[in-house]
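Colleague: Turn this into a structure:
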Amino acid sequence: MPHPQGPFHHGSTTKARSFERLTHLPLFAPLAPLSSSSSTTSISGGSPVHTHNAQGLALHSGHGILLQRVQAVHSSNLRCCDCGANRTVDWVSINLLCVLCIKCSGAHRSLGSHVSKVRSLTLDSFRDAEQRYLLRHSVNNSVVNAIYAATLAPGDAIAAHASDSDRAAFVRDKYVLRKWVSGTQQGYDTSLKSLIAGIHEESVAKLQRAIAQSKEPLRVVSQRYSTESEGSNNVSLFKYALKHNWRRSDGSLVFAIAEFLLLNDLVIDTNVPTDPETVKKWPVEALDYWHAKLDVYGDVFLSIDSKHRETKDDVPPMLRSQSTNTHKKRQSSIKRWSLASIPKAPQNIISMHKSLRRAKKDSPPS
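Modeller: Okay, the predicted model is just below:
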């Protein structure tokens, strides 16, 4: 069901949450198993987006099959998100989650991968489970335009026949300057609350809006919170996102929320648990995913630091032996997207209201 009362409202009255103040968030609050049936989440002015249907995740490798599945998510994916073209619309921005024509994809590439990470739906392979999940359930041009073109006047829009210079200027205004985003320039406190709410509700659409409306990039917001919260025992944004995973029909876990945030430059927590009692509280798949992402981002996003920083090299052999082949599969299929070095920052931690503990029998938010 949609959440018509804004990003902090849950559809069920039994799940009412208070974001009036922030306090400690228990890391290992029990999470209810995910239902295999599909549900949708929507944002104000946008169309429903599938966020929890975990059945049939595997994608065929044949050219065109993936494109057809992305187009089936929403009818708006049949046309370019920026110019409205209906030909060669087979490119995708995997962090903005929109489908593009070949000309607009070039304009997106010129912005840099820190703004838009462009891939081909017919030429590139997507073997990573989390990226496949996002492509199949969260790519929606209607949602993206409801955010980034909310106040766009018809006269400012471009058409499929736009010149290269006009196209480049439009794309820059839309995604870099965020010229037509409603409610942009939100301060740090508001942005942080919106991110927390999006993770808690497991809503990619709400996280998209939170990132677009924030005055600062996601990396900067998380780094600032890290600095302010250094020394506490609260949960990092990455760990919190990792705990909000979805279970597929085959019983395995997919970490799409964490993946989406990492694609948008969330700083990764390098403090992998090593204490045996703590390790027991984490699914092996979560640790595998964590290690795989450290292999990709660890030397770039060295942002979660402490007096004793625990990395994958600090993990005892006992823990490493518990890993399955998932880690190797993930490691071989993940590409490095951001090449910009990011300075080390103190521990990125987050505090939340105690009421966010989820009962064992809670179902995922509708």
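Colleague: Please count neighbours and contacts with C-alpha atoms only from this point.
Modeller: OK.
Colleague: quick one: the strands in the stretch 51-200 of the chain?
Modeller: Counting by DSSP state E, counting those that start in this stretch, the stretch 51-200 of the chain has strands at residues 91-93, 98-100, 118-120.
Colleague: what's the most buried one of those?
Modeller: Compared across the strands of the stretch 51-200 of the chain, strand 98-100 shows the largest average neighbour count, a mean of 30 (mean count of other CA atoms under 10 Å).
Colleague: Packing partners of it?
Modeller: Packed against strand 98-100, as judged by 3 or more CA pairs under 8 Å, 6 or more residues apart in numbering; DSSP states H and E, are the following elements: strand 91-93, helix 141-148.
Colleague: ok, back up a step: make CSV out of the strands of the stretch 51-200 of the chain and add distance to residue 232.
Modeller: Output for the strands of the stretch 51-200 of the chain, formatted as CSV (distance: least, CA to CA, whole Å):
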stretch, distance to residue 232
strand 91-93, 36
strand 98-100, 38
strand 118-120, 38
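Colleague: one more, for comparison:
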Amino acid sequence: MDIVGSLSFPLNEGESDKIYLNKVILTDDNDLERLNIHVDVVNYKRKCTKINFTNTKSQDVIKTPVCYIDNTSNVKTTPLLVKCDPKFKKLKLSLLVKYSTGNKSLVIVKTKGKDQNLSSINQYLLSKEYNKPEIEVSQINYSDLPLEANVSDFQRIIVNDGFDSQVINDDILNVFLLQTDGTRYTHLFDFKVWIDKLETAEKLQINTQMEDKPLVDQLVDLQISDYRNAFNFILDDGPEFRQALSKYEQRIPSVQKNIAILIDELKTTENSLKRLQSSRSKIIEIINNLSKLNPILPKFNFRKEFSEKFEDIYKSFEVELKYVLSNTFNKKTLDKIKSVSTFDDEHNNELTTIKKNFENQSKDYYNWMKKFLSNDKEKPESKLLTKRKNFELSKFDYLNYLSNFLNNQYMNELFENLFKFIGNDDDEFNSHYKIYLTVLLKFNAEKFKLRQMIEACKTNDELTNIIKDNNLTIKPNFDVNDDKVVTTDNVNLIFSPIEAPTSPEFNEANSTYEKSGILYALGGKGKQGWHKEWVVVKDGELREYSDWRTGNAPINKPIPIALTSIKPLLNEKRQHCFEIITPNQKFVFQAMNELEKNNWIKVLSNARHMTNTSNLEDTSKVTKSKKLHLKLDRHTVPNSSNSGVLSPTSVKSFNLITKDYLKQVRLIPESDNHICADCNSTEEVEWISMNFLNILCINCSSCHRNMGSHVSKVKSLRLDNFENESEVLLNYVNNKLHNQYLEETSSVDKSKLNTHEQRLAYIKDKYIHKEFIVKSNDLNVVLIKSVQKIDINEVIQTVSCGADCNLNLQILKNKTDHQNISLFEYSLRKYIEIENKDKKYFIISEFLLLNGIKITKVDKDLDLTPEAFKYWEEKFNKFL
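Modeller: So this is what the prediction gives:
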């Protein structure tokens, strides 16, 4: 136990035996770093047992010393208090809670000062007048807690709350947790920590300025992705496009000012050079006159030697400077830059004209689209294409005009001269400058080509694709060229189409799980009718923003996609609609066209299956008018599998798994399913790899997702549903059994897998490279025999060890003829029958499909049961 920790965290508990404090977590706004205060039972009393800092992303312990301060409370149960940085203003309480009935609520009270006591808090709450800024109150009903009614043990929930560090700093933060039935308040526990002094606005401003100080330029090898990010030209309307316009608009005065100053300074330098030449002659003349007055110096040849030496110094400098002024800072070039960037006549201001055209086209297009989408049957596609083209071209012209302030012919000519000026004598200028100038030329050529492509579009779908995906759009991360260092030989890759594998497995692994764009929402912005919004799908959540130009002003709380269903919607009056259905609400959206609608549905469907449970944890600050959000961590959990007899058609199996998948899987005897199969962690072990049938912790599940779903298909045992064959397969989850062959030769010390990179490398070796498996040459033979016998565990082992699922085999069709069929078609002859269930379950076929077996169209000539044909047809349609 941490002795200092126990002496610095005063925990005062009430009488309740239903709720206990397990851990206090203090974190910053972005939840990047956490201060963790662990609580456990010591000598029949709950005390602080450990205090540490952790990196939230990697879960690594940060070796930052914990600081303490003297406890100056009037009534103090500890001599010290934990000192906390005011940036850690998000408060998480990990609680152990037993289910209970009744109309009760939990109340969290946060106060400042050493004199706060339970009696004054009770009086304040009973008054119902929450008007003190130094006291914050949050409340949630017991009925809203996601507690399992049939679980008698304690269940862990994490309550997300916070406090105002502008109010509570340089003082004690008191946290009280109470329970109320509406008439009285029962004390559950309270604790104290010290919140350090908040930096002043002036000091913060100084620090910010220091952080913004530009770094010294360093020569680095730039990758393809660096140039793509620097030279992108995103036209898809929304916050990113509008921010790009704003960024360029803000640069214009700076460009104009700096060019004007540069020209003035160069004129000053030129005049100074002339004065310098005149001064040189005068200095030599004066020295000569002085030397003549000396009877000895003329005999030393002093005047000649001084004049030559002095002129050499000046001439060397004058020649260099004249060359720079006439060639590097060419007057014609600078005059052209000035003419491009200076607007003397407002009536002939080209920028104003182009900007006005863009704004008018934008207003006209969206007004027209609103009417078009309400009844597009009466408006032809050709009219829409014309409107869209005009709008897209106005966007292009305005963005291009703005970007050309720093990327025009004359500005590029100036920098080319500067590059030559600093180049080596034996080289016109260094290769990285050559590459940069080549990229500039190609970038401008690609912009010209993009405008031509927009003008030449024949359909709206073609225009949609060009705007969203062209050679100037930032490429996806899975482009195999992204990390290549740019050379003069591969510079063409920067603006070339992406180069990536085209296999179905790769496409599945790199499916898109994020998207943003403009949608019309029914009842959008909390108003009746259809309203334009900015919608973002990211990190497994959908967020709506009323200001589509900036992506600000969130409309409601994020929608966790894992808990929704998504489907297209046929609306009599509106086209291109889809709906998102949550357990409590339905959301209806309309895309700009059918292609966009399908793209949204696809991304939402992908994101639904890739959601991390941490996304369901709302870290926003909670006030008394808002309910707290909780994260339930069920610690409860399956039955063992059964092997078949020699060459059966089917085998009898156990009962189907109940809906508490996590509890059932953990109850499988001698399975170690409560321990992560990859790192041996026992915390948050509630994720499953469906094609290896191993149970994982949340950190290892993240590594499995990193490998791609073509390698490991990860699902949540708490959040996802399992139906039919996939539900029956859960009975065969067995970490201990499967690791006997997956890690047979491993000597890796799992306790040293501390970082995400170490963990990922080990998991790739285990599942992709199969480094720890004893190699066998007869895996395919064993696989066929195990399917024949319906030996599920042996099927799992052989496939996990690398057997080929896409085998073909020969079976006897009649007494004389043989028939060639695939292993999948043969597996459809084998099924499981569940007790008390009148249904056949093709779990071997399901497992083979999970591991990438290819299926063809249903062949009715095969000798299969009607149930097998139905299963085959359903799977073929799903994977088509």
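Colleague: Superposed, what's their TM-score?
Modeller: Once the chains are overlaid, their TM-score stands at 0.57 when taken by TM-score structural alignment, normalised by the length of the first structure; 229 aligned residues with a CA RMSD of 2.8 Å.
Colleague: hmm, back to that, out of the strands of the stretch 51-200 of the first structure, the one nearest residue 108 of the first structure is which?
Modeller: Set against residue 108 of the first structure and scored by CA to CA, these come closest in strand 118-120, at 7.1 Å.
Colleague: Give the aligned range of that closest one in the second structure.
Modeller: Here strand 118-120 of the first structure aligns to the second structure at residues 714-716, judged by TM-score structural alignment.
Colleague: average gap between the matching stretch and the first structure?
Modeller: Average distance between stretch 714-716 of the second structure and its aligned residues in the first structure, after superposition and using mean CA distance after the TM-score superposition for the first structure, equals 0.4 Å.
Colleague: quick one: contacts of that stretch?
Modeller: When contacts are defined by CA atoms under 8 Å, 6 or more residues apart in numbering, stretch 714-716 of the second structure is touched by residues 609, 610, 686, 687, 688, 689, 690, 701, 704, 705.
Colleague: Closest to residue 437 of the second structure out of these?
Modeller: residue 705 (39.8 Å).
Colleague: What range does stretch 277-296 of the second structure cover in the first structure?
Modeller: Under TM-score structural alignment, there is no match for stretch 277-296 of the second structure anywhere in the first structure.
Colleague: ok, back up a step: indicate which one of the strands of the stretch 51-200 of the first structure is closest to residue 77 of the first structure.
Modeller: Using CA to CA as the criterion, the shortest distance between residue 77 of the first structure and the strands of the stretch 51-200 of the first structure is 5.9 Å, found for strand 98-100.
Colleague: with the second structure superposed, average distance for the closest one?
Modeller: Relative to the matching residues in the second structure, strand 98-100 of the first structure has an average distance of 0.1 Å after the fit, by mean CA distance after the TM-score superposition for the first structure.
Colleague: before we move on, the earlier item: which of the contacts of stretch 714-716 of the second structure sits closest to residue 267 of the second structure?
Modeller: Where the contacts of stretch 714-716 of the second structure are concerned, and distances follow CA to CA, residue 267 of the second structure has its nearest neighbour in residue 705, at 61.7 Å.
Colleague: Around the closest one, count how many other residues there are.
Modeller: For residue 705 of the second structure, the neighbour count with other CA atoms under 10 Å is 18.
Colleague: so it sits right up against residue 712, yeah?
Modeller: Yes. The pair residue 705 of the second structure and residue 712 qualifies as a contact (CA atoms under 8 Å) at a distance of 6.9 Å.
Colleague: What residues sit buried inside the helix or strand containing residue 119 of the second structure?
Modeller: Using DSSP states H and E, residue 119 of the second structure sits within helix 118-127. Along helix 118-127 of the second structure, these residues count as buried under the neighbour rule (16 or more other CA atoms under 10 Å): residue 121.
Colleague: what's the answer for stretch 118-127 of the first structure, then?
Modeller: Of the residues in stretch 118-127 of the first structure, those with enough neighbours to count as buried (16+ other CA under 10 Å) are 118, 119, 120, 121, 122, 125, 126, 127.
Colleague: again, but for stretch 161-177 of the first structure
Modeller: For stretch 161-177 of the first structure, a neighbour-count test (16+ other CA under 10 Å) marks 167, 168, 170, 171, 172, 174, 175 as buried.
Colleague: quick one: contacts for the counterpart of the fourth one in the second structure?
Modeller: With TM-score structural alignment as the criterion, residue 171 of the first structure lines up with residue 763 in the second structure. Residues in contact with residue 763 of the second structure, defined by CA under 8 Å, 6+ apart, are 678, 703, 704.
Colleague: do you know how far the corresponding residue of the first structure for the first one is from residue 103 of the first structure?
Modeller: Counting by TM-score structural alignment, residue 678 of the second structure corresponds to residue 82 in the first structure. Distance from residue 82 of the first structure to residue 103 of the first structure, counting by CA to CA, to the nearest Å: 10 Å.
Colleague: okay, the two: which has more neighbours?
Modeller: Each of residue 82 of the first structure and residue 103 has its neighbours counted (other CA under 10 Å); residue 82 has more, 26 against 22.
Colleague: and residue 59 of the first structure, how many neighbours?
Modeller: One way to gauge burial is a neighbour count; for residue 59 of the first structure, by other CA under 10 Å, it gives 16.
Colleague: sorry, back to before: Provide a list of residues in contact with the match of residue 678 of the second structure.
Modeller: Applying CA under 8 Å, 6+ apart to residue 82 of the first structure gives the contacts 100, 104, 158, 171.
Colleague: The same query, at a cut-off of 7 Å, please.
Modeller: For residue 82 of the first structure, the residues meeting the contact criterion (CA atoms under 7 Å, 6 or more residues apart in numbering) are residue 104.
Colleague: Same check on the one 5 residues further on?
Modeller: Under the criterion of CA under 7 Å, 6+ apart, the neighbours of residue 87 of the first structure are residue 101.
Colleague: try it again with 10 Å
Modeller: Residue 87 of the first structure makes contact with 78, 79, 80, 100, 101, 102, 160, according to CA atoms under 10 Å, 6 or more residues apart in numbering.
Colleague: now the second structure: which of these match?
Modeller: Among the contacts of residue 87 of the first structure, the ones whose aligned partners also touch in the second structure (both residues aligned by TM-score structural alignment, their matches' CA atoms under 10 Å) are 78, 79, 80, 100, 101, 102.
Colleague: picking up where we left off before, so what sits against both of residue 705 and residue 712 of the second structure?
Modeller: Common neighbours of residue 705 of the second structure and residue 712 are listed as 509, 689 (criterion: CA under 10 Å, 6+ apart).
Colleague: Start from the N-terminal end of the stretch 351-500 of the second structure and give the helices.
Modeller: 381-403, 409-422, 431-456, 460-468 (DSSP state H, counting those that start in this stretch).
Colleague: Tell me which other helices or strands whatever helix or strand comes next after the shortest one touches.
Modeller: Per DSSP H and E, the first helix or strand lying C-terminal to helix 460-468 of the second structure is helix 504-509. Using 3 or more CA pairs under 10 Å, 6 or more residues apart in numbering; DSSP states H and E as the contact definition, the elements that helix 504-509 of the second structure packs against are helix 698-707.
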